[in-house]
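Student: structural data only, the sequence is not supplied:
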């Protein structure tokens, strides 16, 4: 038997899918159910998934499929909040210090020899205080080339989406459209230099058309085992 909030969320997702064919975002679900944080939405979705009511579709962002409805599906879905209602609920200044939000977790990124940055469908709960304004995503760090910058293998890099960065900033750099790496960005003599923070590694130098900035480091999360 589902809880009231699980029931409401399931119905809300179903109605959105019927209306637009697109799953609602975590923010829309949070506001529709009047929850304090997206971590609450994540827990509800996980519970519905474990009980076989929904499933996450692989290789697609924001993709949920409703597999079945509870036998007592009689309650109406919550009405999506209007922009005015959402604004009225927002705190006067910034987010609550203890708020947790979900950001996409897009696989692994190299802090060493470049490897593929995988486009996954997982999400990572992050304290809102670690993030500023803008759109963010997370990548799991693989390798040790940034250890002198305090970035260790297995850390989660919190990245702000951007296509521009200043010299000296740590960026997610897509190389030749195929491989991604986490490095210091430098420009010199018309070339792009990606510098490690480990004396055991050499800088990587590319033409300006070979490197695309996909974000810059905004913070780190570390798990202790």
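Tutor: Looks like it arrived, so ask away. Not measured: the values here are computed from a predicted model.
Student: going by C-alpha atoms from here, please, whenever you check contacts or count neighbours.
Tutor: OK.
Student: look up the closest residue to residue 172, ignoring the ones flanking it.
Tutor: Nearest non-adjacent residue to residue 172, counting by CA to CA, 6 or more residues apart in numbering: residue 182, 4.8 Å away.
Student: correction: residue 156
Tutor: residue 140 (4.5 Å).
Student: so what's the one you found up against?
Tutor: 105, 106, 107, 108, 109, 154, 155, 156, 157 (CA atoms under 8 Å, 6 or more residues apart in numbering).
Student: cool, and residue 215?
Tutor: 159, 160, 161, 162, 163, 164, 171, 172, 173.
Student: now do the same for it: helix, strand or coil?
Tutor: strand (DSSP: H, G, I helix; E, B strand; the rest coil).
Student: now do the longest helix along the chain: which elements does it pack against?
Tutor: Secondary structure of the chain per DSSP state H: the longest helix is helix 4-20. With contacts taken as 3 or more CA pairs under 8 Å, 6 or more residues apart in numbering; DSSP states H and E, helix 4-20 sits against helix 38-50, strand 64-66.
Student: ok, second structure coming up, stack it against the first:
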């Protein structure tokens, strides 16, 4: 156990990570209270305030908005919790998982943590008809061989994009899952496929459901 938090606080942190791993989104205040037998919501808030003050979680006023920080994930990894790096940007010519690219570590199911994989936060609505929304965290398997029709993360002129992949003889079609958008065609040498999307996680907010 880390010396900066109590055993109880670490158990709360581990429970949050476990719920995110199994459900894809964090628990509510009430769920934390029920799990630990804490009758008063103020008691739960006290634990969360301490964890936030010590840099283990971040919160917003929205429901299910608890987010584990890199510090928390480092501690949980030492305790054996499965996690993958969340890449804040994907830059051409730089190692994908260089430390300066990693924003934090995201708890995932154990079978995903065993892969050569990383996480990326989705921006935009080009894949909404595939159930991938802005703000979702996708798990990208770098070792998977992409096949036509797979959803991939591709690098185009230094910018990462999430699209369906359809390779041609000397070109690549990157097709969105949004009828209001058109497919993009690129020379094959211009497209760097970073990996195949194999899973996603979503925070519940503003009425959105997983």
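Tutor: Sure thing, it's come through. As the structure is a computational prediction, the values presented were derived from the model and not from experiment.
Student: TM value for the aligned chains?
Tutor: With the length set by TM-score structural alignment, normalised by the length of the second structure, the two chains reach a TM-score of 0.54; 135 aligned residues with a CA RMSD of 3.6 Å.
Student: which position in the first structure pairs with residue 173 of the second structure?
Tutor: Taking TM-score structural alignment, residue 173 of the second structure has residue 193 as its aligned residue in the first structure.
Student: how close does the closest residue to its match other than its chain neighbours sit to residue 196 of the first structure?
Tutor: Among residues not flanking residue 193 of the first structure along the chain, residue 205 sits closest, at 4.4 Å (CA to CA, 6+ apart). Noted for residue 205 of the first structure: a distance of 11 Å to residue 196 of the first structure, by CA to CA, to the nearest Å.
Student: how about residue 138 of the first structure?
Tutor: Taken as CA to CA, the span from residue 138 of the first structure to residue 196 of the first structure is 20 Å.
Student: which of the two has more residues huddled nearby?
Tutor: Neighbour totals were compared for residue 138 of the first structure and residue 196, and residue 138 leads with 29 against 25 (other CA atoms under 10 Å).
Student: what residues are up against that one?
Tutor: 103, 104, 105, 106, 124, 156, 157, 158, 159.
Student: if I pick the second one, what's in contact with it?
Tutor: Taking CA under 8 Å, 6+ apart as the definition of contact, the neighbours of residue 104 of the first structure are 120, 121, 122, 123, 124, 136, 137, 138.
Student: for it, give its distance to residue 17 of the first structure.
Tutor: Residue 104 of the first structure is 21 Å from residue 17 of the first structure, by CA to CA.
Student: then the last one?
Tutor: For residue 159 of the first structure, the distance to residue 17 of the first structure (CA to CA) stands at 30 Å.
Student: higher neighbour count, the two?
Tutor: Neighbours were tallied for residue 159 of the first structure and for residue 17 using other CA under 10 Å; the higher tally belongs to residue 159 (23 against 17).
Student: out of everything not next to it in sequence, what's closest to that one?
Tutor: Nearest to residue 159 of the first structure is residue 217, by CA to CA, 6+ apart, at 4.7 Å.
Student: from memory residue 202 of the second structure sits against residue 135, does it?
Tutor: Yes: using CA atoms under 8 Å, residue 202 of the second structure makes contact with residue 135 at a distance of 7.4 Å.
Student: these two - which one has more neighbours?
Tutor: residue 202 (21 against 15).
Student: and that one, what's its match in the first structure?
Tutor: Match for residue 202 of the second structure (TM-score structural alignment): residue 222.
Student: show me what contacts its match?
Tutor: 154, 155, 156.
Student: okay, and which of the residues you listed map to strands?
Tutor: Among the contacts of residue 222 of the first structure, the residues falling in strands (DSSP state E) are residue 156.
Student: translate residue 174 of the first structure into the numbering of the second structure.
Tutor: Match for residue 174 of the first structure (TM-score structural alignment): residue 155.
Student: pretty sure its match contacts residue 188?
Tutor: No: judged on CA under 8 Å, residue 155 of the second structure makes no contact with residue 188 at a distance of 11.5 Å.
Student: circling back to that earlier point, report how many residues lie close to the match of residue 173 of the second structure.
Tutor: Residue 193 of the first structure: 21 neighbours (other CA under 10 Å).
Student: from the contacts of residue 222 of the first structure, which is closest to residue 36 of the first structure?
Tutor: Proximity of the contacts of residue 222 of the first structure to residue 36 of the first structure was ranked by CA to CA; the top entry is residue 156 with 24.4 Å.
Student: counterpart of that closest one in the second structure?
Tutor: So residue 156 of the first structure corresponds to residue 137, using TM-score structural alignment.
Student: distance of that match from residue 31 of the second structure?
Tutor: Relative to residue 31 of the second structure, and taking CA to CA, residue 137 of the second structure is found at 23 Å.
Student: which one of those two is surrounded by more residues?
Tutor: residue 137 (22 against 14).
Student: rewinding a little: distance to residue 212 of the first structure and secondary structure added to the contacts of residue 138 of the first structure, as CSV?
Tutor: Output for the contacts of residue 138 of the first structure, formatted as CSV (distance: CA to CA, whole Å; DSSP: H, G, I helix; E, B strand; the rest coil):
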residue, distance to residue 212 of the first structure, secondary structure
103, 22, strand
104, 20, strand
105, 20, strand
106, 17, strand
124, 24, strand
156, 21, strand
157, 18, strand
158, 18, strand
159, 15, strand
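Student: which of the residues you listed are retained in the second structure?
Tutor: Counting by both residues aligned by TM-score structural alignment, their matches' CA atoms under 8 Å, the second structure reproduces these contacts from the contacts of residue 138 of the first structure: 103, 104, 105, 106, 124, 156, 157, 158, 159.
Student: not counting sequence-adjacent ones, nearest residue to the counterpart of the third one in the second structure?
Tutor: Residue pairing (TM-score structural alignment): residue 105 of the first structure is matched to residue 86 of the second structure. In space, not counting the residues next to it along the chain, residue 86 of the second structure is nearest to residue 119; the distance is 4.5 Å by CA to CA, 6+ apart.
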